[in-house]
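1. below: sequence and its predicted model.
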Amino acid sequence: MDISKTIAELKKDPEFQKNVGMVLVHNGVVRGWSRAGHETVEAVDIHVDRDTVEAIRRDIEAKPGIWRAVAEANDGLLFPGDDVLFLLVAGDIRENVKPALAEFLDRVKAEAVHKKEHVAAPGEERRQS
């Protein structure tokens, strides 16, 4: 996952200048604490349904004003600080791009990403790798 490289590649396309006034990026990483109870997270098992991600990506790219939607996801056993999800939406104006990225993120997280957190036992600190 290299956000700068992906954006640079998109900018090489001659259609980029004709269609893009905004690029928004989401780079999700493994948190060191759980959302539910703020327990220390040791690792997270993540499974990504890539077919569902691709279907959602196509839906987003078909929205008015959206030129490109890109999704990359890591799965398997990941640790705090590891990149999980990289989403990019490039389009004409912020009124189109901002809601498209929000929908892209919300749908991918709800429909295509499944995770199981491994939390430290109460009173334990995170193990150093």
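-> That came in fine, so what should we check first?

2. hey, let's count contacts and neighbours off CA atoms from now on
-> Noted.

3. can you say which helix or strand has the residue lying closest to residue 64 once chain neighbours are set aside in it?
-> Using Cα to Cα, 6 or more residues apart in numbering and skipping residues adjacent in sequence, the residue nearest residue 64 is residue 96, 7.0 Å away. If you go by DSSP states H and E, residue 96 is part of helix 94-111.

4. returning to what we had before: count the residues that sit near the residue nearest to residue 64.
-> 17 (other Cα atoms under 10 Å).

5. against residue 65, how distant is it?
-> 6 Å (Cα to Cα, to the nearest Å).

6. swap in residue 52?
-> 22 Å.

7. next, the one to line up against it:
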Amino acid sequence: MDISKKIEEMKQDPDFAENVGMILVHNGIVRGSSRGDKSKVTKLEVYPDYDKIEEIRKEILEMEGIYNIAIEAKSGVMKPGDDLLFLVVAGDIRENVKPALALLLDRVKAEAVTKKEHIEG
């Protein structure tokens, strides 16, 4: 996802300026080390459940003040440094947008993405 282009697309909505005062973005990247023991990661297999992601997106979109959400979850085998997950949340004020992004991220990672790290050695 080209984040700048996605935001520009969102801004084309005639009601955007009336409803949006903040956009928050998450750009998840494949880490070079394992979260737990910091072992060197050589590659990561990622398998998103796109139907579940869409279900979560629709639920978060119903939260107070949230106007639009865009998600791109990559699938397949990736290497450290590769982009993995993009989340773009547009809404009225930070008190609504920040928790929406946090919940969206936590739920997508916990409920809709399966991954397997390949460790060096």
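-> Yes, it's here. Bear in mind that the values here come from a model prediction, so they are computed numbers and not experimental data.

8. quick one, which of residue 52 and residue 65 of structure 1 is more surrounded?
-> Between residue 52 of structure 1 and residue 65, counted using other Cα under 10 Å, residue 65 has the larger neighbour count: 19 against 15.

9. could you verify my assumption that that one touches residue 89?
-> No. The pair residue 65 of structure 1 / residue 89 is not scored as a contact, 10.4 Å apart, by Cα atoms under 8 Å.

10. ok, the closest residue to residue 45 of structure 2 other than its chain neighbours - contacts?
-> Closest residue in space to residue 45 of structure 2, ignoring its immediate chain neighbours: residue 77 at 4.4 Å, by Cα to Cα, 6+ apart. Going by Cα atoms under 8 Å, 6 or more residues apart in numbering, residue 77 of structure 2 touches 43, 44, 45, 46.

11. so which of these hold up in structure 1?
-> Checked against structure 1 using both residues aligned by TM-score structural alignment, their matches' Cα atoms under 8 Å, the contacts of residue 77 of structure 2 keep these contacts: 43, 44, 45, 46.

12. which residue in structure 2 aligns with the residue nearest to residue 64 of structure 1?
-> Per TM-score structural alignment, the equivalent position to residue 96 of structure 1 in structure 2 is residue 96.

13. contacts only, for that match.
-> 63, 64, 65, 66.
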